[in-house]
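>>> Pasted the sequence and its predicted model underneath.
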Amino acid sequence: MADATPAVSPLRRRMIDDMTLRNLSPATQRSYLHAVAKFSRHFNRSPDRLGVEDVRAFQVYLVSQGISWPALNQTVCALRFFYGVTLNRAEIPERIAYARTPCKLPTILSAEEVVYFLEAVPSLKARAALTTAYAAGLRASEAVSLKVTDIDSDRMLIQVRHGKGAKDRTVTRHISTCS
């Protein structure tokens, strides 16, 4: 019986090893591998046989296809890593330009809208969790993994453990109470 696992090319194996050595998250590794594979398929050539002009042409192609700015920049990061680290061609990454992400102002709820939203939550437990998350500016994943022991109500601190990028941080909010 033949092994069902597809063979990994030496170049792909080297990139995986480079990413593992630098402790890139599994999601980042998948994203980088996907981006480099897509780049290679676009030109139907091994990516180590492509150069900076090919990268530029690929970026132009992606923009013409309506790729989002964050997705384009993730592809740029992948290609910069591939050329700079895996291929050790230090002159190339600095020539691969990031896209400038258009600045958009976030939608900010008024105090009345926030109160109206929170009062609409029927469960007291869910309302307390949402109020804490909103007041502390927590991401959804941070709020979900929050433990009672992470909240220091005496000092008005919240310890966020393994937040974005697996980083810990301390959140402080000075909540004024008006009578």
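Received it, and whenever you're ready, just let me know what you need. What you are looking at is a predicted structure, and each value in this text was computed from that prediction instead of being measured.
>>> make it CA atoms for all contacts and neighbour counts henceforth
Fine.
>>> in which helix or strand would I find residue 23?
With the criterion set as DSSP states H and E, no secondary-structure element contains residue 23; it sits in neither a helix nor a strand.
>>> Next, count neighbours for it.
Residue 23 has 11 neighbouring residues, counting by other C-alpha atoms under 10 Å.
>>> again, but for residue 172
Summarising burial for residue 172: neighbours were counted as other C-alpha under 10 Å, giving 15.
>>> this is the other structure I want to compare:
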Amino acid sequence: MIEDLKLKNYAPGTRAQYVACAKRFAAFHMRSPAELGEREIRDFLLALVFERATVEKLKMHVAALKFLYGTTLRRPEEIVALPWPKVPHRLPDILSGTEVERLIAAIEPLLHRAVVMAAYGSGLRIKEASLSSRRRHRQQAEAHSCARREARTRPLRAAARPAAGLPARVLAAGVGSRHGPPSD
């Protein structure tokens, strides 16, 4: 099992956990996992449930046994019906109104406080607020680079227009502008 875990490039911590789970499974039945089947796997996992093992611990054991039987022992039929434990979703802690006021009042400078108040008031999550901030900075940088490029090329385009022999109505519309020539 250790060699298979290394070949699949599992993290050292995950390898150690999977091996420990497999050892615990073998010790529970006092036999080699190669001699055991689906019924013994289920009995072991039910014993973990009755011991009040955490959902995370149960999930780790299921993952280790699925790897052991599916990859190392090449007996995937033993684990096909093995269910993943349901992980309950915890609700986030909600701050009271006074806690929110104290938190916002502690933010300095005033500009940062205003940004946090706007994000909080509009219901943005932290990641959404930071992404919109990054996007806004990127758009501002692009706008500035477009303006600089426009300023650098304006004299060149003005000099090239008469030489190109363009009609007066096209010249008046500003060839090369972002909007293009006028449509008829």
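Arrived safely. Every value quoted in this text rests on a predicted model; they were computed, and no experiment measured them.
>>> Tell me the counterpart of residue 67 of structure 1 in structure 2.
With TM-score structural alignment as the criterion, residue 67 of structure 1 lines up with residue 53 in structure 2.
>>> Return the set of buried residues in the helix or strand hosting residue 151 of structure 2.
Counting by DSSP H and E, the element that carries residue 151 of structure 2 is helix 126-164. Along helix 126-164 of structure 2, the positions that meet the burial threshold by neighbour count (16 or more other C-alpha atoms under 10 Å) are 129, 161.
>>> Report the distance from that helix to the chain centre.
Chain-centre distance of helix 126-164 of structure 2: 31 Å, with C-alpha atoms, centre = their mean, to the nearest Å.
>>> Kindly report the same for stretch 21-34 of structure 1.
The chain centroid and the centroid of stretch 21-34 of structure 1 are separated by 11 Å, computed with C-alpha atoms, centre = their mean.
>>> and that stretch, which stretch of structure 2?
So in structure 2, the equivalent range for stretch 21-34 of structure 1 is 7-20, judged by TM-score structural alignment.
>>> After superposing, tell me the mean distance of stretch 12-22 of structure 2 to structure 1.
Superposed on structure 1, stretch 12-22 of structure 2 shows a mean distance to its aligned partners of 0.9 Å (mean C-alpha distance after the TM-score superposition for structure 1).
>>> Can you list the buried residues in that stretch?
15, 17, 18, 19, 21, 22.
>>> Any chance you could list what contacts the match of stretch 21-34 of structure 1?
By C-alpha atoms under 8 Å, 6 or more residues apart in numbering, the residues outside stretch 7-20 of structure 2 that reach it are 1, 2, 5, 6, 60, 61, 63, 64, 65.
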